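Enquirer: A structural model of the following input is requested.
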Amino acid sequence: MDYKDYYKVLGVERKASQDEIKRAYRKLARKFHPDVNRGPDEAEAELKFKELGEAYEVLQDPEKRAAYDQLGENWKEGQDFRPPPDWDDGFEFSGGGYTQADPEQFGDFFEELFSKRGGFDGRMHAGRQAHAPAQDHHAKIVIDLTEAYNGGSRDFTLRKPELDKNGHIVLRERAIRVSIPKGVAEGQHIRLAGQGSPALGGGKAGDLYLEVAIKDPPGFRVEGRDVFMELPITPWEAALGGRVAVMTPSGKVELTVPKHAQTGKKLRLKGRGIPGKIPGNLFAVLKIVIPPTESEKARELYAEMAREMDYDPRAGQGV
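Expert: Below you'll find the predicted structure:
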C-alpha cells in the first residue's frame, strides 16, 4: 500500500490553517472538475479530482487531520506504507467512528486509516438544536497482557484535537483513570459514563468508549481469548520428552513435552487463556534451541552425535 501525502496533493504546508486548506481545495477542485475537463485529459483530471477529494476529506476535518498527522512527517508520497502498531493509541475523537465517506470512493490508504470504526462526520454542528443529544467520544487504549488476565486500575492520557483561534489544530490532553475488568478481550469497549461531549442546553453528557488493545509481550501472541506463547526447549528434551516448568500469565505450571517433539508443535493448556464466561486456552508453541558450541567439549559432543546417529533430515528431498 502506498503512502498518500495529502498536504502535497493540495499543495499546502503541514502547518496550514483550516481556511488555507479549504481555499486550496476549492481552487484545485474547480481546475480539475470533470465538467470542465472533457477530451483526451478527462481520465487524468478525473483521477486528480478523486485524489483531491480524498485529501480534503481528511484535512478539512480537525479530528481526521490530527489522526493523520500522528503518522509523522517522514513518510514520502508513494512510499510503501503500513500503519505503525497502535498508531492511534490514546487518540480521542467524537462521534461513532472516523468517517461517513464511502471508503470505496477513495483508496486503500484512506480505508486502512479511516474506515475501521464505522461512520461519523467527526464534528459538532453549529446548527444543532438546543437540548440535542450529546456526542459520545471514542479512544483506543493499550493494556498489558497481565492486565487482561487480572484486571486493575490504571491512568491513561488521551489527546483530543481542537482548533485554536488561528484555525490551527492543537491536541488537548486529559488524564483519565480506568478500571480494567478482569478478562477484558481485544476489541472490547470500556464505557465511562458522562465523559464524552457535554450536551447543548444542559442535557445529559455523552459517554466515553475505550476500545481495548492488548500489547503482546515478547514471545506471546493474543488471538481473541486464546494466548500463544513461545516455549524454548533443548534438543534432548525434544528427542526424549520430559517435564518442563513454564511461567504463564496466570502462574507457573509444568508441561509434558512428548518424545520426538518438533519446533512448532502446540501444547494446549485448556482454560489458561484470557479469563471469561468461556475462558480462552493457552498454547505453548515449542521451539528447539540449539546450545552454543563455544567450547571444545561442546563441539566434540556435536561431532560424536553426528557420527553415531548418521541422520540426514534432507534425505527425502532428492539432494
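Enquirer: switch to C-alpha atoms for all contacts and neighbour counts from now on
Expert: Noted.
Enquirer: contact partners of stretch 207-218?
Expert: With contact meaning Cα atoms under 8 Å, 6 or more residues apart in numbering, stretch 207-218 is reached by 135-145, 148, 184-197, 222.
Enquirer: Next, the buried residues of it.
Expert: Buried residues in stretch 207-218, defined by neighbour count with 16 or more other Cα atoms under 10 Å: 207-216.
Enquirer: One more: stretch 145-165?
Expert: Counting neighbours by 16+ other Cα under 10 Å, stretch 145-165 gives 145-151, 158-161 as buried.
Enquirer: I'd like the distance between L163 and D19.
Expert: Spatial separation of L163 from D19 under the definition Cα to Cα, to the nearest Å is 11 Å.
Enquirer: I meant H138, not that one.
Expert: 27 Å.
Enquirer: Please apply the same query to E296.
Expert: Using Cα to Cα, we find E296 at a distance of 73 Å from D19.
Enquirer: who has more neighbours, the two?
Expert: D19 (13 against 8; other Cα atoms under 10 Å).
Enquirer: check which helix or strand covers that one.
Expert: Counting by DSSP states H and E, the element that carries D19 is helix 18-32.
Enquirer: Here is the second sequence; please produce its structure so I can put it next to the first one:
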Amino acid sequence: MARDFYDVLDVSRDAGSEEIQQAFRRLARANHPDINRDPAAEERFKEINEAYRVLSDPEERRKYDRFGEDFRKVPDDWEQTVGAGVGGRARGGPRYGPASGVSSADFDDLGGGIDLEDLLGGMFGRGRARSGPIAGADQEVELPLTVEEAFRGGPRQVTLTGTDGPRSYTVTIPPGVTDGQRIRLAGEGGRGVGGGDPGDLYMVTRLLPHPLFRVSGRDISVDLPLAAWEAALGGSVPVPTPAGGTKVEVPPGSSTGRRLRLRGQGMPNPRGAPGDLFAEVEVMVPPRPTDAERDLFARLAEVSDFDPRRDTRRGQP
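Expert: Next up, the predicted model:
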C-alpha cells in the first residue's frame, strides 16, 4: 500500500502551506535523480512530487483528508453533493494509489510555483531547457476588517509587499462577510514558470475587536445600559447597530442579563437570512446620586417589598 502523503513529506497533518513547501524543497533536492545516484531515489522523487501536488492544492488536500486513497475518484463538487455523514476517512488514515510517473526528463513539471533553478542551486547551468510549464502556487493573506466594514462590504484597497515589491489590489468585500471567510483573487497568487498559469490569491478575513459589538457567526451582541427606572418601567430605548442607531422596546421589569432580540439586524447574508442583533440589558444606577435622587430611592425602598436575593420575581418575568 502506498505511503501517506504527510509521511512522504515528513510533516504533520495540520502543517501550513509554507511548511509543506519547505519540506518539498528539501526532499526534492535530496532525492532528485540527477543529484542522488541511489537507484531508489527516482521512485522517492516521484512520491515526493505527487505528495506535494496534492497537499499544496487546498481543494485536493481537503479531498485527500476526507477520502484517503480514494480521493481521485471523488468529483470536484463533492462538498456540495456529499453529506456530513457520507464517505469519511479511510480506516487507519488517508492513503493513496500508485504515484504518477515523473521521470528525470520531466522533473521540472512540479507545480506549486517552485523555481527549480533556485531549488537545485543552478547546478545544471543557465542554458538547461525546461520540460514544461510550472503552475504558480496559491497564496493566502489575512485581511483585517472592522465590524462596520464587514457589515457594509464594498471595494477595499489592499497593498501587499512581496519579493517583487508592493502590489495593490481593489478587493470587493461581500456585505456581511464573516471571520475566516476566503475571498478569491483569481490569478493573483504565485507566478507560473515556463508559461504555467499563476496561482490564486486568497484573502482570509479577520474581524478586529470592536468596543461595542461582539460578533458570533452572523449574530451581533451589544450591551444596552439602562437606568433603573428604564429597566423597571420599560419603554423605547436607542441602541447602536453597525448600520447606525435604531430603537428597541424594553419590556417592563427587565433585569441585567436579559437579551432583547432585533431580528434581521445582524450581519447581512447574500445567500439567505441575515443574522440577528441581541441587546443585552445592563442596569445602571447613578454613581453619585443627588439629594433628590437619594430621597426618591429611599422612598422606593420604603414602599417596595421586592427583595432580589429571595423574591420569586428575581430575573425576567
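Enquirer: Got a TM-score for the two of them?
Expert: Between these two chains, after superposing, the TM-score reads 0.54 (TM-score structural alignment, normalised by the length of structure 2); 201 aligned residues with a Cα RMSD of 3.5 Å.
Enquirer: against structure 2, where does the helix holding D19 of structure 1 fall?
Expert: Aligned by TM-score structural alignment, helix 18-32 of structure 1 falls on no residue of structure 2.
Enquirer: Could you list every helix and strand in contact with that helix?
Expert: Using 3 or more Cα pairs under 8 Å, 6 or more residues apart in numbering; DSSP states H and E, the elements in contact with helix 18-32 of structure 1 are helix 6-10, helix 42-59.
Enquirer: want to try JSON lines for those, with mean neighbour count and distance to V244 of structure 1 as columns?
Expert: Below are those laid out as JSON lines (neighbours: other Cα atoms under 10 Å; distance: least, Cα to Cα, whole Å):
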{"stretch": "helix 6-10", "mean neighbour count": "19", "distance to V244 of structure 1": "54"}
{"stretch": "helix 42-59", "mean neighbour count": "19", "distance to V244 of structure 1": "53"}
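Enquirer: would you turn those helices into a markdown table with distance to Q262 of structure 1?
Expert: Compiled in a markdown table, these are given as follows (distance: least, Cα to Cα, whole Å):
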| stretch | distance to Q262 of structure 1 |
| --- | --- |
| helix 6-10 | 49 |
| helix 42-59 | 50 |
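Enquirer: Leaving out chain neighbours, which residue sits closest to G192 of structure 2?
Expert: Distances taken as Cα to Cα, 6 or more residues apart in numbering put G136 closest to G192 of structure 2, at 4.1 Å, once the chain neighbours are dropped.
Enquirer: In contact with Y68 of structure 1, which residues?
Expert: For Y68 of structure 1, the contacting residues are 58, 113, by Cα under 8 Å, 6+ apart.
Enquirer: And it, what's its match in structure 2?
Expert: With TM-score structural alignment as the criterion, Y68 of structure 1 pairs with nothing.
Enquirer: Please apply the same query to G194 of structure 1.
Expert: So, by TM-score structural alignment, G194 of structure 1 is matched to G187.
Enquirer: what do you get for A205 of structure 1?
Expert: Looks like A205 of structure 1 aligns to P198 there (TM-score structural alignment).
Enquirer: Show me how to select, in PyMOL, the buried members of the contacts of stretch 207-218 of structure 1.
Expert: Selecting only the buried members of those in PyMOL, with burial defined as 16+ other Cα under 10 Å, works like this:
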select buried, resi 135+136+137+138+139+140+141+142+143+145+148+184+185+186+189+190+191+192+194+195+196+197+222
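Enquirer: What helix or strand is the most centrally placed residue in structure 2 located in?
Expert: With distances taken as Cα atoms, centre = their mean, the residue of structure 2 nearest its centroid is G180 (2.3 Å). Element membership for G180 of structure 2, per DSSP H and E: none, as it lies in no helix or strand.
Enquirer: Excluding chain neighbours, what is closest to it?
Expert: For G180 of structure 2, ignoring the flanking residues on the chain, the nearest one in space by Cα to Cα, 6+ apart is T205 at 5.1 Å.
Enquirer: any idea how far V237 of structure 2 lies from A227 of structure 2?
Expert: Applying Cα to Cα, the value for V237 of structure 2 to A227 of structure 2 is 11 Å.
Enquirer: Just give me the neighbour total for the aligned residue in structure 2 for I176 of structure 1.
Expert: If you follow I176 of structure 1 across to structure 2 using TM-score structural alignment, you land on Y169. Residues near Y169 of structure 2, counting by other Cα under 10 Å, number 13.
Enquirer: I appreciate the help and will end here.
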